[in-house]
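In: got a structure for you, letters missing:
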């Protein structure tokens, strides 16, 4: 049997992306929790360039960077595909996944953690990017970005499906609402109700406590 290990951090949406994909695929794996304040020698050996999680190790060969790992998983285990078969559709999925990582996530992190005098502008930019993402979902007219089943873009957007609400509560902000983003909130309901996704989500109370303490300390960096 192929050896599959995942080095991750329980509160990281990037690590959880990989767990979600493995569970959607039905791939058995060993999970190794990393202490990011004191990284293990194995993590540094497997990811000497970025020195971060997640790292998937398949038959002793490491694969790094969450979006790269998701594509590797889809190409290696063919059941329950998370990438479209059509080349154009695959390219489109890659585009939106990259849009999430390059535009959406940095903007939301800035909105949540910026200084008060910079926050309103940061919130506007974050909501603009989320509306762009919502419009794409609305144009598809399907339950998920991947169609009627969870795909690459849905998994890439897991931060919005779970982390964002908890971070808003921890930061005592409420700038992303169902009234403003109804289609996106419908997607959140569908996404979070999938068994493979629910099994991959960290406990809300633990996350809330951790992020509340970080907001109070105001020392957490993206």
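Out: Cool, got the structure. Just so we're clear, the structure is a prediction, and the values are computed from it rather than from any experiment.
In: use CA for all of it now, contacts and neighbours both
Out: OK.
In: Just the endpoints, please. Distance across stretch 193-213?
Out: 28 Å (Cα to Cα, to the nearest Å).
In: buried stuff in that stretch?
Out: Buried positions in stretch 193-213, judged by neighbour count with 16 or more other Cα atoms under 10 Å: 196, 197, 200, 201, 202, 207, 208, 211, 212.
In: this is the other structure I want to compare:
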């Protein structure tokens, strides 16, 4: 099986981490191929010619791109614990919250970190507004899927694990401002399966400091 399944990625990408966790949840053996962000391989360019980005899943030589599409493919192809809920309504809600995290939270949080002046202030306000919605959604629940980790939790891996490193003390998410997200972040990062499959923080620190 390992020779039939490949993942093209950057080891420090939260999106790649989602795909790798999805495969490991299903017990699928795979070959991981590390890409160079400054010199992307011909295999990557041929496998994802439109966006030219990772992650890409190769199954029997056939490429699948875009993180959520890959996760749905994994879920439908292999037996094992479900990645998305089986109930149609719950599945639709999971897709909604994954999209909300990617489009409303992740994008504005990154811009709040990397912009300056009035632009930074604007995106910080937008990020706080989006995070407040997420704060209300996780209230009273251990994970976004309830008692068990779901695809929505893995979509939020950037918020829980990557953002505290990238934000460099911005203190956008604090225990006082967002107690539910704060508690969820700790529970998620310390979950045995998640902790085992996150990239090592000590290795990411110099990479993001350079950026």
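Out: Arrived safely, thanks for sending. Keep in mind that this is a model prediction, so the values were computed, not measured.
In: Which of the buried residues of stretch 193-213 of the first structure fall within strands?
Out: Residues from these lying in strands, with DSSP state E as the criterion: none.
In: export these to TSV and tack on distance to residue 157 of the first structure?
Out: Output for these, formatted as TSV (distance: Cα to Cα, whole Å):
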residue	distance to residue 157 of the first structure
196	15
197	12
200	14
201	13
202	16
207	18
208	19
211	19
212	22
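In: Helices - which of the residues you listed land there?
Out: 196, 197, 207, 208, 211, 212 (DSSP state H).
In: In a markdown table, list these along with distance to residue 10 of the first structure.
Out: Output for these, formatted as a markdown table (distance: Cα to Cα, whole Å):
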| residue | distance to residue 10 of the first structure |
| --- | --- |
| 196 | 16 |
| 197 | 14 |
| 207 | 9 |
| 208 | 13 |
| 211 | 13 |
| 212 | 16 |
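In: For residue 101 of the first structure, which residues are in contact?
Out: By Cα atoms under 8 Å, 6 or more residues apart in numbering, the contact set of residue 101 of the first structure is residue 156.
In: Quick check: the gap between it and residue 10 of the first structure.
Out: Separation of residue 101 of the first structure from residue 10 of the first structure (Cα to Cα): 19 Å.
In: now the helices for the first structure?
Out: For the first structure, the helices defined by DSSP H cover 13-25, 41-46, 66-76, 87-99, 105-113, 116-140, 152-156, 158, 164-171, 182-193, 195-198, 204-217.
In: Summarise which helices and strands the third one is packed against.
Out: The reference is to helix 66-76 of the first structure. If you count contacts as 3 or more Cα pairs under 8 Å, 6 or more residues apart in numbering; DSSP states H and E, helix 66-76 of the first structure packs onto helix 13-25, strand 55-58.
In: again, 7 Å this time
Out: Helix 66-76 of the first structure sits against helix 13-25, with contacts defined as 3 or more Cα pairs under 7 Å, 6 or more residues apart in numbering; DSSP states H and E.
In: just the first one next, same as before
Out: When contacts are defined as 3+ Cα pairs under 7 Å, 6+ apart, helix 13-25 of the first structure sits against helix 66-76, helix 195-198.
In: Turn those helices into TSV, including distance to residue 117 of the first structure.
Out: Shown next, in TSV, are those (distance: least, Cα to Cα, whole Å):
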stretch	distance to residue 117 of the first structure
helix 66-76	33
helix 195-198	37
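In: Tell me if I'm right that residue 44 of the first structure and residue 51 touch.
Out: Yes. Residue 44 of the first structure lies in contact with residue 51 (Cα atoms under 7 Å); the separation is 5.4 Å.
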